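Q: Fold the following and give me the result.
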Amino acid sequence: MINDTFRHKGLRSRLVDELRGKGVGSEAVLRAIHAVPRHLFLDSSFVKMAYKDIAFPIGAGQTISQPSTVARQTQLLEVLPGQKVLEVGTGSGYQAAVLGEMGIELYSIERQSELYKKCCQMLPYLGYSKIHLFLGDGYEGLPDIAPFDAILVTAGAEEIPAKLLLQLKVGGVMVVPVGSKIQIMTRIRRLNEEEFEQEEFGECAFVPMLNGINQ
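A: Got it, this is the predicted structure:
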C-alpha cells in the first residue's frame, strides 16, 4: 500500500502554491507536481522535508532536484500527451514520475546501476506503466528508439551533447543545463534536418553529466 496521506497531499498543495508564486505558469505541470508523492523518492531521513523547495542527496553522488527546478525544466520542455520523450538521468525517478503525469511515453536512461534498480521497483509500484527505464550512457541516448518529440537532460553537460541533438524530431526541443561548475539552462529546438535554434533561461546548478555506466 502506498503511504500517501491527506497530510502529504496538503503539503503538496502548499508546495504547488509556492511554485506558482515563483513563476511556474503551466497548470499541467503544477497538476503533475501535485500528483507525485515526492516523499517516496527520498531517503527516510529526509521525508519530513520532502515538500520543501530544496534538493536532497539520493546516493551514488546524485541528488533529487528541488521541485522548482523540476517544474521549470518540465515547463520548458512543452510536452503534450501522447508524445515520445527521452530523459537523460533518471536519478531518483521523481522527474520521470512528473513527466509520466503529463501523459507522455517516457524513455529514461540512468548510468548508476544502484539508482536504476531502485527506479525499476519504485516507478511500476506507483503505476507508471508508460515509463521505460534503461541502464546506459546518457551521452549516447537511445538511437534505436529515436526520434523523440522532446529530450530532457537532468545533469550538467559541459557542452551540448551532439548525439542527442540528432535524436530529436524536427520541431522537437531539448532542455539541457550547459556548463561546468555553473550551468545555463538551455532549450534547443530542431528547425529542420540541419538547423537548430537555441534559447537560454538563466543560471542553474546540477551534478555533472558523466560518460559510461557505473555498475
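Q: hey, let's count contacts and neighbours off CA atoms from now on
A: Noted.
Q: tell me the secondary structure for residue 91?
A: coil (DSSP: H, G, I helix; E, B strand; the rest coil).
Q: Where do the strands of the chain begin and end?
A: 56-59, 62-64, 84-88, 105-110, 131-135, 148-153, 168-179, 183-190, 196-204 (DSSP state E).
Q: nearest to residue 120, of the ones you listed?
A: Proximity to residue 120 (C-alpha to C-alpha) singles out strand 131-135 among the strands of the chain, at 7.0 Å.
Q: got the angle for that closest one vs strand 84-88?
A: 40 degrees (axes from the mean of the first three to the mean of the last three C-alpha atoms, to 10 degrees).
Q: what's strand 131-135 in contact with?
A: 96, 100, 105-113, 116, 119-120, 123, 213 (C-alpha atoms under 8 Å, 6 or more residues apart in numbering).
Q: rerun that using 6 Å as the cut-off
A: 106, 107, 108, 109, 110, 111 (C-alpha atoms under 6 Å, 6 or more residues apart in numbering).
Q: what's the answer for stretch 163-172, then?
A: Identification of contacts with stretch 163-172 by C-alpha under 6 Å, 6+ apart yields 141, 146, 147, 148, 149, 150, 189, 190, 191, 192.
Q: Throw the residues you listed into CSV and include distance to residue 166, thanks.
A: CSV is the format used below for the contacts of stretch 163-172 (distance: C-alpha to C-alpha, whole Å):
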residue, distance to residue 166
141, 10
146, 9
147, 8
148, 10
149, 12
150, 12
189, 11
190, 9
191, 12
192, 11
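Q: Could you also give me the structure for this second sequence? I'd like to compare it with the first:
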Amino acid sequence: MMPPYAGQPLNAQICQEFDGVGMTSPRSRQRLIDSLLQQGILHDSRVAQVMNMVPRHLFVDPAFAQRSYEDCALPIGHEQTISHPSTVALMTQWLIAEQPIHKVLEIGTGSGYQTALLSALCSEVYTVERITELSYQAQSRLHQLQVGNVHFFTADGHWGLPDLAPFDAIISAASPETLPPELVAQLKEGGRMVIPIGAEPQHLYGFVRQGEQLQQYPLGDVSFVPMRKGVAQ
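A: Have a look, this model is predicted:
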C-alpha cells in the first residue's frame, strides 16, 4: 500500500487556466503520462496524477513550449535544463515510496517544475537554487499556480540548509562529483535521498539513512548539469 499524500493539493482550476492548445494541450500531456505508464517508468498513481495536472509548458522557455510534452530535457537559460519527464517520474516516486514526506530539501530549483510536483506530494518543500534569476522565475511560476508550501533559498547546494535540518527526504537536480557529506548529515534517520553523482558518466542513486550508514540503490545512468559552487546572478 502506498503512503498517503502529505502535500497540499494543487488547485485544478488554476492549473487548467494555463492549459494550452495543440502540442501544449492537456491531451498532449496525457499522451506523455500514458507513454511513461506503458513503458513501466511511471508506476506510482500519485505521481502520475500530479504530473498530469502540472502544466510543464509553463516551466520552459516559450520558444520550446511545443516540445514540453516530449520525454526530453529542455534549456531554461543560464546553461541549465528542465529534466526529462521520465527522470522526474523515476526520482519522485522513489523518494516518496515508503513513507509520507513532511519536509523535503530540493537542491536545484531550476524552472520550478520538480518543485511544483513536490509541493503536492510533500508537506513542506525547501528548495535551493544558486542562480538568483532562476529562483525568481520559479517563485513567479509557483505563485501563479497558488502553491503556498514552498520556501525558496538562493545558496550553494553543496551545503544544503543545515539550520533547517533534518529533512525527511533530499532530492538533487544537479550532479556533484562525490556525495556531499553535508547533505548526508541533514538527512534524518530513515530518510531517503535521490541524487545523480559523477561527471561523465553520471549515475543516479537512491540512499536510505540508517544510523551512520547509508543503504545505496543504483537507479541508472543519467545526464544532469553539474553541481557548481557559489551563488550566481
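Q: returning to what we had before: neighbour-wise, which one of the contacts of strand 131-135 of the first structure leads?
A: Neighbour counts for the contacts of strand 131-135 of the first structure (other C-alpha atoms under 10 Å) peak at residue 108, which has 27 neighbours.
Q: Looking for the alignment partner of that one in the second structure.
A: Using TM-score structural alignment, the partner of residue 108 of the first structure in the second structure is residue 127.
Q: repeat for residue 147 of the first structure
A: That one, residue 147 of the first structure, aligns with residue 166 by TM-score structural alignment.
Q: for that match, what are its contacts?
A: Here residue 166 of the second structure is in contact with 186, 187, 188 (C-alpha under 6 Å, 6+ apart).
Q: The second one: neighbour count?
A: Burial measure for residue 187 of the second structure: 24 neighbouring residues, criterion other C-alpha under 10 Å.
Q: Stretch 135-151 of the second structure: end-to-end distance?
A: 11 Å (C-alpha to C-alpha, to the nearest Å).
Q: Helices along the first structure, start to end?
A: Remark: helices assigned in the first structure by DSSP state H are 6-21, 27-35, 67-77, 94-100, 113-125, 162-165.
Q: Can you redo the ones you listed as TSV, where the extra columns are mean neighbour count and distance to residue 173 of the first structure?
A: Formatted as TSV, the helices of the first structure follow (neighbours: other C-alpha atoms under 10 Å; distance: least, C-alpha to C-alpha, whole Å):
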stretch	mean neighbour count	distance to residue 173 of the first structure
helix 6-21	16	23
helix 27-35	19	17
helix 67-77	21	7
helix 94-100	25	15
helix 113-125	16	25
helix 162-165	17	9
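Q: got JSON lines for these, with distance to residue 131 of the first structure too?
A: Shown next, in JSON lines, are the helices of the first structure (distance: least, C-alpha to C-alpha, whole Å):
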{"stretch": "helix 6-21", "distance to residue 131 of the first structure": "23"}
{"stretch": "helix 27-35", "distance to residue 131 of the first structure": "15"}
{"stretch": "helix 67-77", "distance to residue 131 of the first structure": "15"}
{"stretch": "helix 94-100", "distance to residue 131 of the first structure": "7"}
{"stretch": "helix 113-125", "distance to residue 131 of the first structure": "8"}
{"stretch": "helix 162-165", "distance to residue 131 of the first structure": "19"}
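Q: if I pick the alignment partner in the second structure of residue 187 of the first structure, what's in contact with it?
A: Aligned counterpart of residue 187 of the first structure in the second structure: residue 206 (TM-score structural alignment). Listed by C-alpha under 6 Å, 6+ apart, the contact set of residue 206 of the second structure reads 193, 194, 216, 217.
Q: One more pass at 8 Å, please.
A: Shown in contact with residue 206 of the second structure (C-alpha under 8 Å, 6+ apart): 94, 95, 192, 193, 194, 195, 216, 217, 218, 219.
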